[in-house]
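Undergrad: Fold the following for me, if possible:
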Amino acid sequence: MTDRRAPRSGEALPEEPLSGGNTGVVVRVGDTVRRQAGHWTPAVHALLDHLESVGFDAAPRALGTDPQGREVAAYLPGLVGTLGPDVLPPPFRTVQACRAIGAWMRAFHDAQTGFEPDPALPWRVAPGRPLAPGEVVLHHDVGTYNTVLRPDGSFAVFDFDFASPGWPVDDLAYVLWSWTPLWHDEAAVDREMGGVTLSERLHKFAAVLDGYAADAPLRAQVPDAVLRRMTRQSRTLEDLAAQGDPAFVRMVAEGHAERPRHDARWFAQRRDLFAAAIS
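TA: Okay, here's the model as predicted:
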């Protein structure tokens, strides 16, 4: 792949480092965003190309790679969420925002109708394979830090590096964990979310599923899916660190693999409250 919007010969655009980028350096160049490509980039770009072809505009357009081997994607304008330690902007912390991100996820999953991943193209943490009945390609990382709030109150989502096939409820589980949030660390909730009561968490938890228009059978799967997602997160971080990826070695050293286990214990103790809120 080559950059389909490369500058003309001799034209040099400045590179502006962007905040976030927990697993790599991300820069803005003109109206594009660039980051190091990986073995998973062709699979991700095939997905993004499909989304563009069906008119789904709430994800970046894939624009190939540049001469430095970096992935090139279209820049998404709007208010970008944060990745701590600063407090999340207030518009991201509302019940309405939780409903809107649920609606984004439903639209993202629905937009994949007719998309068939190439089994020869691997994902970052999974081999390439066909979709099983009922599966879609999951984003896997729709945290507030990977979203852009647009003027009309809707969201766009970027950073599809961890996309791979799976069950829709598992994508929802990560959103519920991140946006409610289902964190055991009250100090982190106060610092990064401006403080959220248990009652507010229950309302936000339900709002995500309302935005997704989740039916009763799907809602019944959610509590177990949340616990499963938390446990899998710890294993994934540890596996990537064991493979020698410097970003994940650092994250494990900072305790990011242990926090999901603590969150799982916190949520398990309150599981019935959250299950009742969405039944």
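
Undergrad: hey, let's count contacts and neighbours off CA atoms from now on
TA: Will do.

Undergrad: what ranges do the helices span in the stretch 1-150 of the chain?
TA: Taking DSSP state H, counting those that start in this stretch, the helices of the stretch 1-150 of the chain run over residues 41-53, 95-110.

Undergrad: Dump those into TSV; add distance to Ala275 and mean neighbour count as well.
TA: As requested, those are exported to TSV (distance: least, C-alpha to C-alpha, whole Å; neighbours: other C-alpha atoms under 10 Å):
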stretch	distance to Ala275	mean neighbour count
helix 41-53	33	20
helix 95-110	17	21
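
Undergrad: compare with the first, here's sequence two:
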Amino acid sequence: MEKLPGGRAGIYRANNHVIRPANKTTPLLHRLLNHLHQQGFHHCPKPIAIDSEHERLSFLEGQVYNYPLQGHIASKRALISAARLLRQMHDASVSFVDGLDGNENWILPVRVPTEVICHGDFAPYNLVLNGEEAVGIIDFDTAHPAPRTWDLAYALYCWAPFKTHAFDKLGSLNEQIDRAGMFCEAYGVTKDTLCVLPDVMIDRLEVLVSFMKSEADKGNEAFQKNLDDGHHLAYEKDIQYISQNKQKILTYFS
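TA: Next up, the predicted model:
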């Protein structure tokens, strides 16, 4: 077996399958992935099997990138195709939301109105590319029902990206706003939605920081390590950055 980089530990490739640790949400996520395929959305892994310790999924062929965004992942084509994939995934998930009874286990809290299933971490490192074209979405661990804007806001933050850390940053503020605009246009964001996205980005990051601290307090070693490494401080700086430039972002979007 080949150990795959990134994400959680213990993820391997065996021929055309990916083997990952299972948890209490895995059966629900397998239902979601199967539903997406049934709706004609084939740009995500297909569940193969599950036991008490591991899940087995189909392997998506292509390239996966991480920050800093360089090469194909930084291209306009990757940005636009990623936005279109997110829209397709959201649309395919609507009928899954309609069938939920409210007693499901999700890692992240459900947010109302529950319009779609949000991916929860629609960042460049969770997209599979073929050249400059985004062809697949992976790692649905943080999927949960929420408004479209909840996923859109985090996607914009990650893809513009509205980040201040030297390793994660790409381009000037104007270039970031341009990329955000291209993402929104490709997704098909309405004008009413555009005007709330900066505030939702801030809210989304504040909730993320609170979630990290809450999980660390519960003894989650992965989140404690994130705090020890100062990840939350980077998010807090980005919150300040978006807040300071909110009017400029809104001027572009209006």
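
Undergrad: Let me see the TM-score of these two.
TA: TM-score for the superposed chains, counting by TM-score structural alignment, normalised by the length of structure 2: 0.92, backed by 252 aligned residues with a C-alpha RMSD of 1.9 Å.

Undergrad: that older thread, for Asp210 of structure 1, which of the helices of the stretch 1-150 of structure 1 is the nearest?
TA: Of all the helices of the stretch 1-150 of structure 1, the one in closest proximity to Asp210 of structure 1, counting by C-alpha to C-alpha, is helix 95-110 (6.3 Å).

Undergrad: if we can go back for a sec, could you save the helices of the stretch 1-150 of structure 1 as CSV and add columns showing distance to Asp245 of structure 1?
TA: Putting the helices of the stretch 1-150 of structure 1 into CSV (distance: least, C-alpha to C-alpha, whole Å) gives the following:
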stretch, distance to Asp245 of structure 1
helix 41-53, 17
helix 95-110, 29
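
Undergrad: Ok, which of the ones you listed comes nearest Arg232 of structure 1?
TA: Arg232 of structure 1 lies closest to helix 95-110 among these, at 20.4 Å (C-alpha to C-alpha).

Undergrad: helices or strands up against that closest one?
TA: Secondary-structure packing of helix 95-110 of structure 1 (3 or more C-alpha pairs under 8 Å, 6 or more residues apart in numbering; DSSP states H and E): strand 136-138, strand 155-157, helix 168-179, helix 198-212.

Undergrad: State the span of structure 2 onto which that helix is aligned.
TA: Counting by TM-score structural alignment, helix 95-110 of structure 1 falls onto residues 76-91 of structure 2.

Undergrad: And for stretch 137-148 of structure 1?
TA: Mapped onto structure 2 using TM-score structural alignment, stretch 137-148 of structure 1 spans residues 117-128.

Undergrad: quick one: the longest helix seen in structure 1 to helix 198-212, angle?
TA: Taking DSSP state H as the criterion, structure 1 has its longest helix at helix 216-242. Calculated by axes from the mean of the first three to the mean of the last three C-alpha atoms, to 10 degrees, helix 216-242 of structure 1 forms an angle of 100 degrees with helix 198-212.

Undergrad: Heading C-terminal from helix 216-242 of structure 1, find the next helix or strand.
TA: Downstream of helix 216-242 of structure 1, the next assigned helix or strand under DSSP states H and E is helix 246-253.

Undergrad: How far away from the center of its chain is that following helix?
TA: Distance, stretch centre to chain centre, for helix 246-253 of structure 1: 19 Å (C-alpha atoms, centre = their mean, to the nearest Å).

Undergrad: so that helix aligns onto which residues of structure 2?
TA: The counterpart of helix 246-253 of structure 1 in structure 2, counting by TM-score structural alignment, spans residues 221-228.

Undergrad: contact partners of the matching stretch?
TA: With contacts defined as C-alpha atoms under 8 Å, 6 or more residues apart in numbering, stretch 221-228 of structure 2 is touched by Met212, Lys213, Glu215, Ala216, Asp217, His232.

Undergrad: Could you do stretch 218-231 of structure 1 as well?
TA: Stretch 218-231 of structure 1 is contacted from outside by 169-170, 172-174, 176-177, 209, 260-261, 263-264, 267-268, 271, 274-275, 278-279, using C-alpha under 8 Å, 6+ apart.

Undergrad: By how much does that stretch deviate from structure 2 on average?
TA: Compared with structure 2 after the fit, stretch 218-231 of structure 1 shows a mean deviation of 1.0 Å (mean C-alpha distance after the TM-score superposition for structure 1).

Undergrad: What about Gln240 of structure 2, how many residues nearby?
TA: Around Gln240 of structure 2 there are 14 other residues, counting by other C-alpha atoms under 10 Å.

Undergrad: For Thr147 of structure 1, see how far away the nearest residue to Gly143 of structure 1 once chain neighbours are set aside is.
TA: Nearest residue to Gly143 of structure 1, sequence neighbours excluded (C-alpha to C-alpha, 6 or more residues apart in numbering): Ser178, at 5.6 Å. Distance, Ser178 of structure 1 to Thr147 of structure 1, using C-alpha to C-alpha, to the nearest Å: 12 Å.

Undergrad: Also Ala253 of structure 1?
TA: As judged by C-alpha to C-alpha, Ala253 of structure 1 and Thr147 of structure 1 stand 26 Å apart.

Undergrad: quick one, which of these two is more surrounded?
TA: Thr147 (24 against 12).

Undergrad: these two touch, right, the more buried one and Phe155?
TA: Yes. The criterion here is C-alpha atoms under 8 Å, and Thr147 of structure 1 meets it with Phe155 at 6.4 Å.
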